[in-house]
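Participant: can you look at this prediction? I've put the sequence above it.
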Amino acid sequence: MADSNIEYAIRRIADQAYLWDDDLDGRYVSWEDDEDNASWLDTEALALGLAEMDGVAHEGADGPVLDEGYEVVSRQWRYEEDWTEED
C-alpha cells in the first residue's frame, strides 16, 4: 500500500460493481458487488492503467482515460491492529 493510506479502484457506475483482476494482468477479470473484492491499488494512475488493460479505459493525451460509465473510487485504509472498538 502507498504511504498515503488511500487506495483506488475502478467502479462501474450503472450497478456500482467493482473491477477485480486476479493477477492484475488482464487475463481473469470480473465485476464484484462487494468493494472488498475489488482490485485496490496504491495510486489513481495504477487504477487507471488497470482499467485500460482490462478494456474500460483508453489512452488519452495525458494517460489512460476511463470510458463513459466508469469511475475511480478511493478509500482510506488502516492496519487492523490500529482499529478501535468504535470502528
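Facilitator: Right, received. Where do you want to start?

Participant: from here on, just use CA atoms for contacts and neighbour counts.
Facilitator: Fine.

Participant: hang on, G49 in a helix?
Facilitator: Yes. Assessed with DSSP: H, G, I helix; E, B strand; the rest coil, G49 lies in a helix.

Participant: what's the local residue count around the residue nearest to it when sequence neighbours are not counted?
Facilitator: Using CA to CA, 6 or more residues apart in numbering and skipping residues adjacent in sequence, the residue nearest G49 is P64, 6.3 Å away. Here the number of neighbours of P64 (other CA atoms under 10 Å) works out to 20.

Participant: A further structure is provided below for comparison with the first:
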Amino acid sequence: LSEEGAVQVFRPISNNDLIVGAVGVLQFDVVVSRLKSEYNVEAVYESVNVATARWVECADAKKFEEFKRKNESQLALDGGDNL
C-alpha cells in the first residue's frame, strides 16, 4: 500500500515498531480495510503522538551521528531508509 503512495511506513530507529503515516484520519480506515480484503490480514491501529514528519540530512557525518544519538527516540527511517 505504501508503494501506491496512499501511506508511508516509518520504522523508529530505537525500536521495532512500525508507524503508518497518512494524510487524513480516514486513510487509516482504508488501510485496515484493504489489508483485510486484499491480504486477509486483521489489523488494528492506535494513534501515536506524532504530527509531522521531516527528513534530515547533514554533510558532516560526525555532527549527523551526534544528532541521531541525541534525538534517537524521536527519529525514524522511511521506506527508502531515509532519516
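Facilitator: Alright, I've got the coordinates. All figures in this text were calculated on a predicted structure; none of them were measured in a lab.

Participant: can you pull the TM-score for these?
Facilitator: Scored against TM-score structural alignment, normalised by the length of structure 2, the superposed chains reach a TM-score of 0.33; 45 aligned residues with a CA RMSD of 3.6 Å.

Participant: what residues sit buried inside the host helix or strand of L46 of structure 1?
Facilitator: Here L46 of structure 1 sits within helix 44-53, counting by DSSP states H and E. For helix 44-53 of structure 1, burial by neighbour count (16 or more other CA atoms under 10 Å) applies to 44, 46-53.

Participant: can you redo those as TSV with distance to V73 of structure 1?
Facilitator: TSV is the format used below for those (distance: CA to CA, whole Å):
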residue	distance to V73 of structure 1
E44	9
L46	12
A47	9
L48	11
G49	14
L50	13
A51	12
E52	16
M53	18
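
Participant: closest one of those to D21 of structure 1?
Facilitator: Using CA to CA, L50 comes nearest to D21 of structure 1 of the buried residues of helix 44-53 of structure 1, at 8.3 Å.

Participant: for that closest one, give its distance to A17 of structure 1.
Facilitator: From L50 of structure 1 over to A17 of structure 1 the distance is 15 Å, taken as CA to CA, to the nearest Å.

Participant: ok, now A51 of structure 1?
Facilitator: Counting by CA to CA, the gap between A51 of structure 1 and A17 of structure 1 amounts to 13 Å.

Participant: part of a helix, is R69 of structure 2?
Facilitator: Yes. Assessed by three-state DSSP, R69 of structure 2 belongs to a helix.

Participant: please tell me how far it sits from Q27 of structure 2.
Facilitator: As defined by CA to CA, R69 of structure 2 lies at a distance of 32 Å from Q27 of structure 2.

Participant: and these two? which has more neighbours close in?
Facilitator: Higher neighbour count among R69 of structure 2 and Q27: Q27, with 15 against 11, using other CA under 10 Å.

Participant: three-state assignment of the more buried one?
Facilitator: Recorded secondary structure, Q27 of structure 2: helix (three-state DSSP).

Participant: remind me which helix or strand V32 of structure 2 belongs to.
Facilitator: Going by DSSP H and E, V32 of structure 2 is in helix 26-39.
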